[in-house]
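In: Turn this into a structure:
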Amino acid sequence: MQAGHFNERNQPTDVVAVTGLAFARISPKWWPDNPGGALVIPRAHHENLYTMPTDAGHEVWDLTQQVATAMRSTYGCDGVSTRQHNEPAGNQDVWHLHVHVFPRHDDDRLYGRHREARYVDAAARAPYADRLAAEIGLPRTFG
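Out: I've put the predicted structure just below:
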């Protein structure tokens, strides 16, 4: 998400929380039984885990924990999964580090349904962002 650049997959209403070194947003891509997945992203560019400074890594992980906790309490899901990819062999396909946070439900088969993922519009994403943001209580703008 480049500051001030928006399109159908990147809207200000997607932002859940902003800290000094990281931010969280609702992902524009959802799996069939896991709506409202989030991404936690360092604010500075770091292509992958190998070169990210420790302070940014700690802030990304702290915000990941806050998002997962808020997701668990507001979505009514049975659990939460996180994942992060590095390099093509590690399944990385976006060249900016980000951590996926998925709401999980019994028998959702998340990892077996990759080809069923689809992009959803901003109107569908906004209520999930609002719920997480209200629970986390951090700023939602990049001031």
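
In: from here on, contacts and neighbour counts on C-alpha atoms
Out: Fine.

In: I'd guessed residue 15 sits against residue 27; true?
Out: No - counting by Cα atoms under 8 Å, residue 15 stays clear of residue 27, with 9.5 Å between them.

In: In space, what's closest to residue 113 - neighbours in sequence excluded?
Out: residue 31 (7.1 Å; Cα to Cα, 6 or more residues apart in numbering).

In: And for that neighbour, the neighbour number?
Out: Neighbour count for residue 31, taken as other Cα atoms under 10 Å: 21.

In: Could you measure from it over to residue 131?
Out: 19 Å (Cα to Cα, to the nearest Å).

In: tell me which element residue 57 is part of?
Out: Using DSSP states H and E, residue 57 falls within helix 54-75.

In: Give the buried residues for that helix.
Out: 56-57, 59-61, 63-64, 66-72, 75 (16 or more other Cα atoms under 10 Å).

In: Same check on stretch 107-114?
Out: Quick answer for stretch 107-114 (16+ other Cα under 10 Å): residue 110.

In: any idea how far it is from the chain center?
Out: 18 Å (Cα atoms, centre = their mean, to the nearest Å).

In: C-terminal to the helix holding residue 57, what's the next element?
Out: According to DSSP H and E, the helix or strand after helix 54-75 is strand 79-83.

In: want to put them side by side, so please do this one too:
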Amino acid sequence: MDCIFCKIINGEIPSEKVYEDDKVFAFMDINPLNDGHVLIIPKSHAGTIHEIGEDDFLAVMSATHKLAAAVRKALNPDGINLLQLNGKAANQVVPHLHVHIVPRWSGDGLTVSQWEIVAGNMEKVKNVAEQIKNSLK
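Out: Below you'll find the model as predicted:
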């Protein structure tokens, strides 16, 4: 497989590992948005949230929780962004599921795209909610 994150897990590409267990690998981003930018990935290859098994996803989220606490303790940021992108339209670059922990400090200059907040059409919101609920069955 020609996946850069799989190669990192297998030791074919060096990384600065900060955490590892039987299901998860976490390392420092080599192009950090801020000091302390960590990536958390499942050891089993899954391109997106739609391809990962529930156990592996829960392991990634548990490790994310643990690492966010460690980043907060180590670096004392004013806040933390957690980012998880799926697919090209969502700006996913590496096709291996990953969660970004990005420590934030007031005035750090980073911005998150500003989505215009517009009051929703409640009938449409209700219809979409029904579609989602029906898809859970």
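
In: Does the residue positioned nearest the centre of structure 1 belong to a helix, a strand or coil?
Out: Centroid-nearest residue in structure 1, with Cα atoms, centre = their mean: residue 39, separated by 1.2 Å. The local conformation at residue 39 of structure 1, judged by DSSP: H, G, I helix; E, B strand; the rest coil, is strand.

In: thinking it is in contact with residue 100, fair?
Out: Yes - using Cα under 8 Å, residue 39 of structure 1 is in contact with residue 100, at 4.8 Å.

In: Now name the helix or strand holding residue 132 of structure 2.
Out: Here residue 132 of structure 2 is covered by helix 122-135, with elements defined by DSSP H and E.

In: all strands in structure 1, in order from the N-terminus.
Out: With DSSP state E as the criterion, structure 1 has strands at 15-18, 22-26, 29-30, 38-42, 79-83, 99-104, 118-119.

In: Turn those strands into a markdown table, columns for distance to residue 5 of structure 1.
Out: Formatted as a markdown table, those follow (distance: least, Cα to Cα, whole Å):
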| stretch | distance to residue 5 of structure 1 |
| --- | --- |
| strand 15-18 | 13 |
| strand 22-26 | 15 |
| strand 29-30 | 18 |
| strand 38-42 | 16 |
| strand 79-83 | 26 |
| strand 99-104 | 21 |
| strand 118-119 | 18 |
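
In: what about the alignment partner in structure 1 of residue 24 of structure 2, distance to residue 55 of structure 1?
Out: Aligned counterpart of residue 24 of structure 2 in structure 1: residue 22 (TM-score structural alignment). Here the distance between residue 22 of structure 1 and residue 55 of structure 1 works out to 10 Å (Cα to Cα).

In: Ok, residue 80 of structure 1 next?
Out: Computed as Cα to Cα, the residue 80 of structure 1 to residue 55 of structure 1 distance reads 24 Å.

In: give me the number of residues near the equivalent of residue 94 of structure 1 over in structure 2?
Out: Aligned counterpart of residue 94 of structure 1 in structure 2: residue 94 (TM-score structural alignment). Using other Cα under 10 Å, residue 94 of structure 2 is surrounded by 16 other residues.

In: How about the one 4 residues further on?
Out: The tally of other residues near residue 98 of structure 2 (other Cα under 10 Å) stands at 26.

In: Tell me if I'm right that it and residue 44 touch.
Out: No - look at residue 98 of structure 2 against residue 44 with Cα under 8 Å: they stay out of range, at 11.5 Å.

In: start and end residues in structure 1 for the helix holding residue 132 of structure 2, please.
Out: Alignment note (TM-score structural alignment): helix 122-135 of structure 2 is unmatched in structure 1.

In: from the chain's centre, how far out does that helix sit?
Out: Relative to its chain's centre, helix 122-135 of structure 2 lies at 26 Å (Cα atoms, centre = their mean).

In: what's next to that helix, contact-wise?
Out: The contact list for helix 122-135 of structure 2 (Cα atoms under 8 Å, 6 or more residues apart in numbering) is empty.
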